[in-house]
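Engineer: Attaching a predicted model along with its sequence, questions to come.
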Amino acid sequence: MMHFGPIHKLIVFSLLFLACSPSQVDEKPSKVIVFIADGAGVEQWTLAHFANANLAVGQMPVAGLMDTRGSNHEVSASGPTATAIATGTRSFIGAVGVGPDSLPRESLLEIAHRQDWGTGLITTTSITDATPASFAAHVPSRTQRIEILKQMIDLPVNVLLGGGSRMMQVIESQDLIEIQTLIEDRYTYTEDLLELKMLSQDSTANNILGLFSPGEMAMALQGRSPSLAEMTAAGIDILERHPNGFFLLIENEGSDTYAHRNLGRDVLTAEMLHFDEAIRIALSYQEKHPETLVVVTSDHETGGISLRGDEDRNIVMEYATTSHTAALVPLFAKGPGADRLGGLKRNDQVGKILASLMDFSSD
């Protein structure tokens, strides 16, 4: 007899809920917050649920699964899946915001910018890493970090929070005057949590670049600061000053990084709980601002994690690989248009659905 874990049950329940609930397909959000837990599959969420039965994602009435394949591969990576979600186009390994032909595709963040919405990217790794980059830049290789940063600030993205302060040293050492001038002219720059909190309450601070570590930020178990929840709260506070709406992408990288290293259950559980606290901030905001759509998913699963039972029927977490897998990943949603994201979706379908919900010029 087959036994289903808690996350599987949540997904099945949500599919039944969708069959019985009134459609919301005609509703459109004016604020969209997308969360990506890099490398997190169903088993990673199971670990989090066993540690905390009151996860924020449990408040999200729509759940399903997402197929993460790319344009020419079955086992994907951050760039092509983030590109698929951002642009509605599947692409190749290494791609950032470009299609299989290496040509740029308009992203959700650019749709928001075109409609005079606020825009933001938040991550626990370098702000130019593949996932955030795919929403604001167009390059054939994720390694083109300086060009990615230039495109982000040239747009400009209003809120950029994460790691990557080492790039500022590279920009200075290589005398990259154009990028230095753009940052100085367009952004308030900070590397300090207290200053970020003050800036989030300063109505004159419209464009914030906050880089809080040289590269990837510390793991959750080591007291990551600022936390993803703190950056999420600050980002929302800044972006809600934009009267037309906003788009915000929030990524947790640790669930991928530490699965690549095959680290223990405590490390991955802490990363997922850390991520869930940021989701809680967004859902609290959504309760007060029902025009907000919150979406939670992943770019791919990392580690091929299995949760078998020992002789006492307790969990033993095991890895199958130090790399990515083709496993389907969870997809949760709440807010206007959320019903359209239930069931089994391809990553590019998710991107197309979000674009249709956000693009008011198509009405």
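Structural biologist: Cool, the structure landed.
Engineer: CA atoms for contacts and neighbours, from now on please.
Structural biologist: Noted.
Engineer: ok, how many other residues are close to the residue nearest to residue 320 when sequence neighbours are not counted?
Structural biologist: Spatial nearest neighbour of residue 320, chain neighbours left out: residue 304 (4.9 Å); criterion: C-alpha to C-alpha, 6 or more residues apart in numbering. Residues contacting residue 304 under the criterion other C-alpha atoms under 10 Å number 21.
Engineer: Just say helix, strand or coil for residue 304.
Structural biologist: coil (DSSP: H, G, I helix; E, B strand; the rest coil).
Engineer: What of residue 142?
Structural biologist: Three-state assignment for residue 142 (three-state DSSP): coil.
Engineer: Now for the closest residue to residue 359 other than its chain neighbours, how many residues are close by?
Structural biologist: Nearest residue to residue 359 in three dimensions, chain neighbours excluded: residue 111, at 6.4 Å (C-alpha to C-alpha, 6+ apart). Counted by other C-alpha under 10 Å, the residues lying close to residue 111 total 19.
Engineer: what's the spacing between residue 111 and residue 246?
Structural biologist: 10 Å (C-alpha to C-alpha, to the nearest Å).
Engineer: Got another one to weigh against that:
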Amino acid sequence: MKQRFLHIWLIFFIIIFSIFPTLQVHAEKNAEVKNVIFMIPDGFSASYATNYRLYKGKEAVWDTMLVGMHRTYSANTPVTDSAAAATAMATGFKTNNGMISIAPDGKKIKTILEVAKEARKGTGLVATSTITYATPAAFGAHVISRKDESEIAVQYLDNEIDVLLGGGKTYFTSLLESGKQKGYEIVTNKTELSNVKMPQKLLGLFAIEGMVPELDRHLTSEPSLEEMTKVALKMLNQNKAGFFLMVEGSQIDWAGHDNDPAWAMKDIEAFEKAVEIAVDFAKKDKNTLVVIAGDHDNGGMSVGAYDKYDAKLDVLRKVKSSGRYMEMQLDKNRSNAKEILKKHAGIDLTKAEVKRIEQADKPVIAINRIVSERALIGWTTSQHTGVDIPVYAFGPGSELFKGLHDNTDLPKMMAKVMGVNFP
């Protein structure tokens, strides 16, 4: 009898422990989502993801979080710019290229950041461009033209976004005293940022215009995207109601415009470090959703090129400076091109390649094309393309992002998991 009783209890415990993981997963899916961290690698597509995996030599942190894709077209063209793409990702509505969170008919459209603020959540924007550039602007401002960065800066401070970190000092010069009166602590370099004592509001302006490429950051006192993300999360986590934070790896896009593969890979690496900070935060917090999605592709980058079934991304690991920086090191006649490419890219130029740089209308393009050829990376354009973009998600609510979506679906799903009212 006793043996039979023990046998029954043993079966009971086996059943309970076999379903426990399922119960745990279900609980995590239905956990309260107080915080959303939206991370945008600007200009990033599947080809960038593949080349970065080859460059790194192993999977990126987001590879296991791939859940779907999204379409990027704008209201007036199949190929979007960053303003229209970010507007869709911030408001859930399509607009024309160049417009910032304003519909084609001129009406302002409420953003996911503004809705989070109405719910008394903390709000933040982090970017390596000017903080007033198209992508961050779409979450915190409304202007007809993305070029109106001075007005965007005014709207940020009027809306009292809690954390603003990036470049763009020039657009805040006349606003700094007003910012201090509104309670912003203002920091201008890496050391000041690391010494912040957790004020209620923080404005970090680390460059006159955009910040430098990650390849060249060691030449400056600018913080990394990882460091800015870490401080932003500490700041916003003070809000008991939760927060919405947008973090942009802005210069992946700029590298695409320059067709600079080494700059692109290094800035993706910097973005990945910021993602790791966000995911670690979400793992510990248990009620934070992390969403990662580029806004569009840039450059039409290929994996392999020049009639060869191969890719040599290891070439890019030897590159120590951006093409723009290497161009700046050329002398007046560009007679030192061979020395510059050897020093900064580990490349021994042929006589024909030296001549290409010496005779080029834009030496930076010639330099970047030579580096791309060595790495077997091709480019179809120096502008955006209209391909679909990968979507990655981690944390409670991530299952909503499975499948092929429109970019306008992303903020709607974020609002749903946060439980906030969205138009």
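Structural biologist: Great, that's in hand. Computed from a predicted model, the values in this text were never measured in an experiment.
Engineer: Hmm, residue 356 and the residue nearest to residue 359 of structure 1 touching each other?
Structural biologist: No: using C-alpha atoms under 8 Å as the test, residue 111 of structure 1 is too far from residue 356 to be in contact (10.1 Å).
Engineer: Please name the residues that touch the equivalent of the residue nearest to residue 320 of structure 1 over in structure 2.
Structural biologist: Matched by TM-score structural alignment, residue 304 of structure 1 corresponds to residue 300 in structure 2. By C-alpha atoms under 8 Å, 6 or more residues apart in numbering, the residues touching residue 300 of structure 2 are 378-381, 384-385.
Engineer: Filter these down to the ones in strands?
Structural biologist: Using DSSP state E, the members of the contacts of residue 300 of structure 2 that fall in strands are 384-385.
Engineer: Using JSON lines, please lay out the contacts of residue 300 of structure 2 together with distance to residue 132 of structure 2.
Structural biologist: Converted to JSON lines, the contacts of residue 300 of structure 2 look like this (distance: C-alpha to C-alpha, whole Å):
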{"residue": "378", "distance to residue 132 of structure 2": "31"}
{"residue": "379", "distance to residue 132 of structure 2": "28"}
{"residue": "380", "distance to residue 132 of structure 2": "29"}
{"residue": "381", "distance to residue 132 of structure 2": "26"}
{"residue": "384", "distance to residue 132 of structure 2": "20"}
{"residue": "385", "distance to residue 132 of structure 2": "23"}
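Engineer: Please, a ChimeraX command that selects the buried ones among the contacts of residue 300 of structure 2?
Structural biologist: If you want just the buried ones from the contacts of residue 300 of structure 2 in ChimeraX, going by 16 or more other C-alpha atoms under 10 Å, the selection is:
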select :378,379,384,385
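Engineer: Relative to residue 210 of structure 1, how far out is residue 177 of structure 1?
Structural biologist: 20 Å.
Engineer: thought residue 341 of structure 1 was touching residue 66?
Structural biologist: No: with contact defined as C-alpha under 8 Å, residue 341 of structure 1 does not count as touching residue 66 (9.5 Å).
Engineer: and these two? which has more neighbours close in?
Structural biologist: Set residue 341 of structure 1 next to residue 66 and count neighbours by other C-alpha under 10 Å: residue 66 wins out with 27 against 23.
Engineer: Double-check that the more buried one belongs to a strand.
Structural biologist: Yes: using three-state DSSP, the secondary structure at residue 66 of structure 1 is a strand.
Engineer: residue in structure 2 matching it?
Structural biologist: In structure 2, residue 66 of structure 1 lands on residue 70 (TM-score structural alignment).
Engineer: follow-up on the earlier one: so which of the contacts of residue 300 of structure 2 comes closest to residue 146 of structure 2?
Structural biologist: Residue 146 of structure 2 lies nearest to residue 384 out of the contacts of residue 300 of structure 2, by C-alpha to C-alpha, at 16.5 Å.
Engineer: how far away is the most far-flung residue of structure 1 relative to its centre from residue 43 of structure 1?
Structural biologist: Going by C-alpha atoms, centre = their mean, the residue of structure 1 most distant from its centre is residue 311, 37.6 Å out. For residue 311 of structure 1, the distance to residue 43 of structure 1 equals 20 Å [C-alpha to C-alpha].
Engineer: would you say residue 263 of structure 1 is within a helix?
Structural biologist: No: Residue 263 of structure 1 is assigned coil when assessed by three-state DSSP, not a helix.
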